[in-house]
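Engineer: kindly generate the corresponding structure for this input.
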Amino acid sequence: MIPAELVHILYLVAIVAEAMTAALSAGRRQMDWLGVALLGSITALGGGSVRDVLLGRHPLSWVEHPSYLLITSAAALATIPVAHLMGHLRRLFLFLDAVGLVVFTIIGCDIAMGLGMPIVVVIASGMITGCVGGVLRDILCTDIPLLFRAELYATVSIVAGCLYAGGLWLDLPHDLVMVGAMLIGLAMRLLALRFGWSMPKFVYTESLH
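Structural biologist: The predicted structure is shown next:
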């Protein structure tokens, strides 16, 4: 059986990585140190917070565990003195971001299932947990959110959520389903990054007559 401590460790690694990548986005927008800390925390914890609000789940995760705020803020601020090294660690952070996406997705699905939600809501909860933090980051940095671009990101979250929720609905062993969903989702994301896989784009230009 997969220990809950391992999932928690992966969650902590994921929120630290999300906070650090958000700090780089803050630096590109020349935010002050408070802005760096806030953007890091919002990116790392925003998806779970939106999920909890939509599902009526209280207290929010960072209210229940205030240490998450300290961890994400500290990780974002710690990025400032080492930002010049981040270019060499790009592949590592892309990998950690992919790990975070699938871990957040599974956690979001678990929470919705614990509340007795329908399977469609369970899958949506996983996607919200995995993706909305990045959407909030991009909105605050005035970028087009990654979720709304062609790159495979939300699609990976939906696939991982479907595999996880579907496997449990079929009464398959929990640990096998969780590991399988995470590995398939992680592989999809990494292959999409490697080969540039993307969803079809909708391109519309209004012609003037």
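Engineer: going by C-alpha atoms from here, please, whenever you check contacts or count neighbours.
Structural biologist: Fine.
Engineer: tell me the contacts of the spatially most central residue of the chain?
Structural biologist: Centroid-nearest residue in the chain: G130, 3.2 Å away (criterion: Cα atoms, centre = their mean). Neighbouring residues of G130 by Cα atoms under 8 Å, 6 or more residues apart in numbering: 47-48, 100-105, 108, 154, 157.
Engineer: what helix or strand is it located in?
Structural biologist: Using DSSP states H and E, G130 sits in helix 119-140.
Engineer: before we go on, could you also do this sequence so I can check it against the first one:
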Amino acid sequence: MLLDVLYLVAIVAEAMTAALSAGRRSMDWVGVMLLGCITALGGGSARDLLLGHYPLAWVAHPSYLLLTAGAALATIAVARFMHRLRIVFLVLDAIGLVVFTVIGCTIALDLGLPFVIVIVSGMITGCVGGVLRDVLCNDVPLLFRSELYASVSVVAGCLYVGGLHLGLPHDPVMAVAMAAGLLLRLLAIRFGWNMPRFVYTRDLH
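Structural biologist: Have a look, this model is predicted:
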């Protein structure tokens, strides 16, 4: 199934980008592998824990741990060439965001949860891994900055769930939702689209 293949591509890409973040923080090899696994699988794990959906994906499929840890470790060997692939990884990260979102929405739908919870499930799946990575690297999470990221997940999730609610065929709905989310994310990167910022500098004392 195409979604399964895209999922594997996405977790490998997330693990490799996390490994680069670990390298910028001078982590040892164990830290690199752990950060890669947490980033790639953390969103889905957080979703499953919150929704009571067991077993967790990496418990049911231990190969996911081996794949993400291996991808993170392999990044150490090819790190010197990674700057040449920056655009590729931005695209893969965007693909991962929409793929994770659709998977998260699908699981919540299968559990019969309300619309709002379904959308939040998709957003958690798509975004929380990156939040965990940034927190562990002592960075302000991308989710909490102005860049379009979580909003892309919400848009993709709404298109996917909305299309299914209208009774449209699953595969075309999924393709359109993912394509729209991917296009929005790439356009946001290309043109620097941001959400409005809240800036407060006055002292309360």
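Engineer: sorry, back to before: ok, now how distant is the residue nearest to the centre of structure 1 from I107 of structure 1?
Structural biologist: To I107 of structure 1, G130 of structure 1 is 9 Å away according to Cα to Cα, to the nearest Å.
Engineer: just R90 of structure 1 next, same as before
Structural biologist: Applying Cα to Cα, the value for R90 of structure 1 to I107 of structure 1 is 25 Å.
Engineer: of these two, which one has the most company?
Structural biologist: Between R90 of structure 1 and I107, I107 has the larger neighbour count (other Cα atoms under 10 Å), namely 20 against 12.
Engineer: what about the nearest residue to that one once chain neighbours are set aside, neighbour count?
Structural biologist: Once flanking residues are discounted, I107 of structure 1 sits nearest to G126: 6.9 Å by Cα to Cα, 6 or more residues apart in numbering. By other Cα under 10 Å, 33 other residues sit near G126 of structure 1.
Engineer: one step back: which pair of the contacts of G130 of structure 1 spans the longest distance?
Structural biologist: Checked with Cα to Cα, the contacts of G130 of structure 1 reach their widest spread between G48 and A154, with 15.1 Å between them.
Engineer: out of the two, which sits in the busier spot?
Structural biologist: A side-by-side neighbour count of G48 of structure 1 and A154, using other Cα under 10 Å, places G48 first with 28 against 23.
Engineer: quick check: closest non-adjacent residue to the more buried one.
Structural biologist: T129 (4.9 Å).
Engineer: what's the spacing between F93 of structure 1 and G87 of structure 1?
Structural biologist: Taking Cα to Cα, one finds F93 of structure 1 at 10 Å from G87 of structure 1.
Engineer: and the equivalent of L34 of structure 2 over in structure 1, how many residues sit next to it?
Structural biologist: Using TM-score structural alignment as the criterion, L34 of structure 2 maps onto L38 of structure 1. By other Cα under 10 Å, 21 other residues sit near L38 of structure 1.
Engineer: cool, C127 of structure 2 as well?
Structural biologist: When neighbours are counted by other Cα under 10 Å, C127 of structure 2 comes out with 25.
Engineer: so it makes contact with G96?
Structural biologist: No - look at C127 of structure 2 against G96 with Cα atoms under 8 Å: they stay out of range, at 9.8 Å.
Engineer: what segments of structure 1 are helices?
Structural biologist: Secondary structure of structure 1 (DSSP state H): helices at 4-28, 33-55, 61-64, 67-79, 90-114, 119-140, 154-169, 174-195.
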